[in-house]
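Asker: The sequence and its predicted three-dimensional model are supplied below.
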Amino acid sequence: MQIYSARHYDLEGAFKDFQDETGISVEFISGNDAELLQRIKAEGTDGEADVYMTVDAGNLWNAGKEGVLRPLDSTTLTEAVPADLRDSGNQWYGLAMRARTTMYNPDAVKPTDFDATNTYAGLTDPKWKDRLCMRDSTSAYTQSLVASLIDLDGRDQALATVKGWVANGVDIKSNDVELLKAIDAGQCDVGITNHYYLARELEKKADLKVKPFWASQSGAGTHVNISGAGVVRSSDNPAQAQQLIEWLATKGQSAFVDGNHEYPVNESVKPEPVIAGFGEFTRMPLSAEAYGSQNAEAVKVLSEAGYK
C-alpha cells in the first residue's frame, strides 16, 4: 500500500506497528502538500497512491474539493473522529490535532495579563508593545490562524487584529523553535506557537522559561488545526487504505501522535504525559472549509496590514 504523505513527524513507529499487526506492507512517497496533490491529479486512474496524508485542515478540504478522495462508509471513523475534524462527506478524517496558542515568559508575564476572552486580538493591547514575537506571514500556521479569525470575527476585525500586532512592533521569527528560544532568553515576553514545539524544547531543557496560556478560554477557544488522511479515489487497495486510517484513529492513535507530542483526535485516547501536563483546554471549533477557502484572503489581510 502506497501513502503519499506531506506529514513528516515520527511516522516510522506507528506504521511498523500497523504492518506487524496486519501484515499489510506500507510504503511512502513524501513531499509537500500541493506537490503531492498535483501528482495524484496528474496520475489519474493510473496512480499508485492509496492514501493521501497531509497537514493543515485547509489542505484536506482542498483535496476533497478537487475530487481526488473517495467517500468512506465507516462507523469506526464516524465514532472516533469528532464531526468538525472530519469531512461532512466522509472523504477525509483528522488524525492528529495541534493547538496554536499563546506562550509566555513567566518572569515577565502573569496569566492574568492576558485577555481571556479573545487572547489573539488581545495581543493588540499597547501593553504588549515591543514584547511580542510571532511567525512569518508565509507560514501555513500563521495563515490558518488568520483565516480562522476571518471566519470567527469577520475580515474587518481580523485586519484590525493583524494591524494591532504590527503596531506593537511584532518581532517576526522564521520558525516556532526560534520563537520559543527568544521568549526563554527574554528577547520577547509573549508569542504564539504550536503546543508541541514547547513539549519538544522542554524535553531538551526542563527549566525553559516558557509556559503556555490557553487562548480565549472565556470566548471562542484555542485555535487548533489537524493532520489527516483520506483514501485516494483511484486506489487499487481501498479496503486496506480504509483499514489503515481506521487503525490510526483508534488502536494506533497514541503511536501516531505521541512521538510528536500532538493531541489525539479520538477523545477516548489520553494525550501523552508532557502535553497532559499543560492542562485541559477548550478548543475553537474547526472549519476546514474556512481554513481552505479563506487562505487567499488571509494572505491579503497579512499583506494589507504590513505583516511580514
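Answerer: Now that the structure is in, tell me what you want to look at.

Asker: CA atoms for contacts and neighbours, from now on please.
Answerer: Fine.

Asker: my read: Phe31 touches Gln38, true?
Answerer: For the record, residue 31 is Gly, not Phe. No: assessed by C-alpha atoms under 8 Å, Gly31 is found out of contact with Gln38, at 10.9 Å.

Asker: Mind listing the shared neighbours of those two?
Answerer: Common neighbours of Gly31 and Gln38 are not found (criterion: C-alpha atoms under 8 Å, 6 or more residues apart in numbering).

Asker: Please list all residues in contact with Trp214.
Answerer: Thr101, Thr102, Thr222, Phe281.

Asker: Just name the closest of those to Leu180, please.
Answerer: Thr102 (10.7 Å; C-alpha to C-alpha).

Asker: let's bring in a second model and compare:
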Amino acid sequence: MFAQVKTALFAGTALAIAAPAFAEEVNVYSNRQPELIQPLFDAFTEETGIDVNMAYLKDGMLERLVAEGDRTPADLVFTVDISRLAAVVDAGLSQPVTSDVLTQSIPALYHDPAGHWWGLTTRARVVYASKERVADGDLTSYEDLADPKWKGRICTRSGTHDYMLALTAAMISHHGEEYTTTWLEGIKANLARKPEGNDRAQVKAIWAGQCDISLGNTYYMGQMLGDAEQTEWANSVRLIFPEFEDGGTHVNISGVVMTKAAPNHDNAVKLMEFLASPEAQEIYAEVNSEYPIANGSTPSELVASWGSFTADNVDLMDLARLRDDALRLTEQVDYDG
C-alpha cells in the first residue's frame, strides 16, 4: 500500500508516510517532482473522491518496475521524455488503454497508436539567447548552432542527457547520421566551456557573460522567474524558437503509462481522462509552465508571452528508436570531452 498523497524526499528517495487504506484509490509512480503534479491529484480527488497515492522516484523507476513485475502496486507511471515512456512499454510493463475521451482530447502525434502511452504536456527545446549580445534573426534553425560564427559562444549541458539526446535523435531523423555527426562536431567546436550543469546553469552562464546562447526546455524560464535568486538570470535572456530546416521546433512530452498489472485499472483510467480535461490542462499550464496538450487548450498567459511556434511533426517514437544512435554519435565525437 502506498502513502496517502504525501511524500517526503530524502537523499533522492521517496519515504512513505503511514496513512490508512482507502477503498477508492489509484497508485502512481512518478519521477516528476511532487510539487509539479500534486495540484492535479488534489483536484482529481476533490472531483471524484478517489485518492491518489504517489511515490516519487527520482531515479531507478524502470528497475523497480522490472523487479516488482506483476506484484507492483503501481497503476500509472508518470515520466518525461518519449524515450523514458517507450522504455516502460518496451520492457513489457505496460498495457494499452482504450478511451474515447483520451482519443478525442490528445492529438494523434502525442499518443501511442496502440494506446500504451499518452502525452499530457509538451515542452519545446529552444535557444536561450543573451538580450545584449545576440540580435534578432542571428539564429533561426537548429542547424545554425554549428555555424562557426558561434565559436566560443555556446553553453550546453552534457550531450548524453536525455533532453540533448532527443534533439540529436530528431536531427538524425531529419538529416541522417553523417550530417548529424558533423553537426555535433560543429557545436562542440563552438562551446565556450565543457558541458556541465543543467539547463538553468547554462542561462546563469549567459548572465555571467561566459557564453551568449544555450539550449534549454521552455518551462525552465517559468521556473527561473519564480525563483528570487534566478529571476535575474531569466531576465538577461530571451527565448528563440528555432526550427529544423525541413521541419518545426523540437518538442518532447511528459506522459503517462498504465502498468500491465494495474490493481486499480478503472480508477487509473478515470485519472488519465481527468488529466486530459480542460480543468487539469489549465492546472498543468499554470503550475508547470508547459504547453497543455489537449485539443482546444491554451497555454498560460506567461507561457504564451514567450511567443508561438510550429511544433516539429517528427514521429515521437522515431525519437525513442533513434536514442541509442544519438548516444553513439555523441560519444563518437566525444561531445563532453
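Answerer: On my side now, so go ahead. Quantities reported herein were computed from a predicted structural model and do not represent experimental measurements.

Asker: that older thread, find the pair from the contacts of Trp214 of the first structure with maximum spatial separation.
Answerer: Thr102 and Phe281 (12.5 Å).

Asker: quick one, which of these two is more surrounded?
Answerer: Neighbour count, other C-alpha atoms under 10 Å: between Thr102 of the first structure and Phe281, Thr102 has more, with 23 against 14.

Asker: helix/strand/coil for that one?
Answerer: Using DSSP: H, G, I helix; E, B strand; the rest coil, the structure places Thr102 of the first structure in strand.

Asker: so what corresponds to it in the second structure?
Answerer: Correspondence of Thr102 of the first structure to the second structure, assessed by TM-score structural alignment: Val127.

Asker: mind checking how far its match is from Ile206 of the second structure?
Answerer: Distance, Val127 of the second structure to Ile206 of the second structure, by C-alpha to C-alpha, to the nearest Å: 12 Å.

Asker: before we move on, what about Val257 of the second structure?
Answerer: In terms of C-alpha to C-alpha, Val257 of the second structure sits 37 Å off from Ile206 of the second structure.

Asker: so which helix or strand takes in Glu282 of the second structure?
Answerer: Following DSSP states H and E, one finds Glu282 of the second structure within helix 278-288.

Asker: List the buried residues in that helix.
Answerer: Neighbour counts over helix 278-288 of the second structure (16 or more other C-alpha atoms under 10 Å) mark Pro278, Ala280, Gln281, Glu282, Ile283, Tyr284, Ala285, Glu286, Val287, Asn288 as buried.

Asker: surely the match of Thr102 of the first structure meets Gly216?
Answerer: Yes: here Val127 of the second structure lies in contact with Gly216, judged by C-alpha under 8 Å, at a distance of 6.3 Å.

Asker: Name the residues contacting each of these two.
Answerer: Overlap of the contact sets of Val127 of the second structure and Gly216 (by C-alpha under 8 Å, 6+ apart) is empty.

Asker: follow-up on the earlier one: any residues in contact with both of Val127 and Ile206 of the second structure?
Answerer: Listed as contacting both Val127 of the second structure and Ile206 by C-alpha under 8 Å, 6+ apart are Ile213, Ser214.

Asker: What about whichever residue in the second structure pairs up with Tyr120 of the first structure, how many residues nearby?
Answerer: By TM-score structural alignment, Tyr120 of the first structure lines up with Tyr142 in the second structure. Neighbours of Tyr142 of the second structure under the rule other C-alpha under 10 Å: 22.

Asker: Would you quantify the distance from the residue nearest the centre of the first structure to Thr193 of the first structure?
Answerer: With the centre of the first structure defined as its mean C-alpha position, the nearest residue by C-alpha atoms, centre = their mean is Asn225, 3.2 Å away. Distance of Asn225 of the first structure to Thr193 of the first structure, computed by C-alpha to C-alpha: 12 Å.

Asker: Common neighbours of those two, please.
Answerer: By C-alpha under 8 Å, 6+ apart, the residues touching both Asn225 of the first structure and Thr193 are Arg100.

Asker: got a list of what the spatially closest residue to Thr54 of the first structure that is not a sequence neighbour touches?
Answerer: Spatial nearest neighbour of Thr54 of the first structure, chain neighbours left out: Ala6 (4.8 Å); criterion: C-alpha to C-alpha, 6 or more residues apart in numbering. Applying C-alpha under 8 Å, 6+ apart to Ala6 of the first structure gives the contacts Ser30, Gly31, Asn32, Asp33, Leu36, Met53, Thr54, Val55.

Asker: could those be laid out in TSV, adding distance to Thr76 of the first structure?
Answerer: Formatted as TSV, the contacts of Ala6 of the first structure follow (distance: C-alpha to C-alpha, whole Å):
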residue	distance to Thr76 of the first structure
Ser30	27
Gly31	29
Asn32	29
Asp33	26
Leu36	27
Met53	19
Thr54	21
Val55	22
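
Asker: and these, which are buried?
Answerer: Asp33, Leu36, Met53, Thr54, Val55.

Asker: Name the nearest residue to the last one, sequence neighbours excluded.
Answerer: Closest residue to Val55 of the first structure in three dimensions, ignoring its sequence neighbours and counting by C-alpha to C-alpha, 6+ apart: Ser227, at 4.2 Å.

Asker: Next one: that neighbour from Gly169 of the first structure, what distance?
Answerer: Taking C-alpha to C-alpha, one finds Ser227 of the first structure at 32 Å from Gly169 of the first structure.
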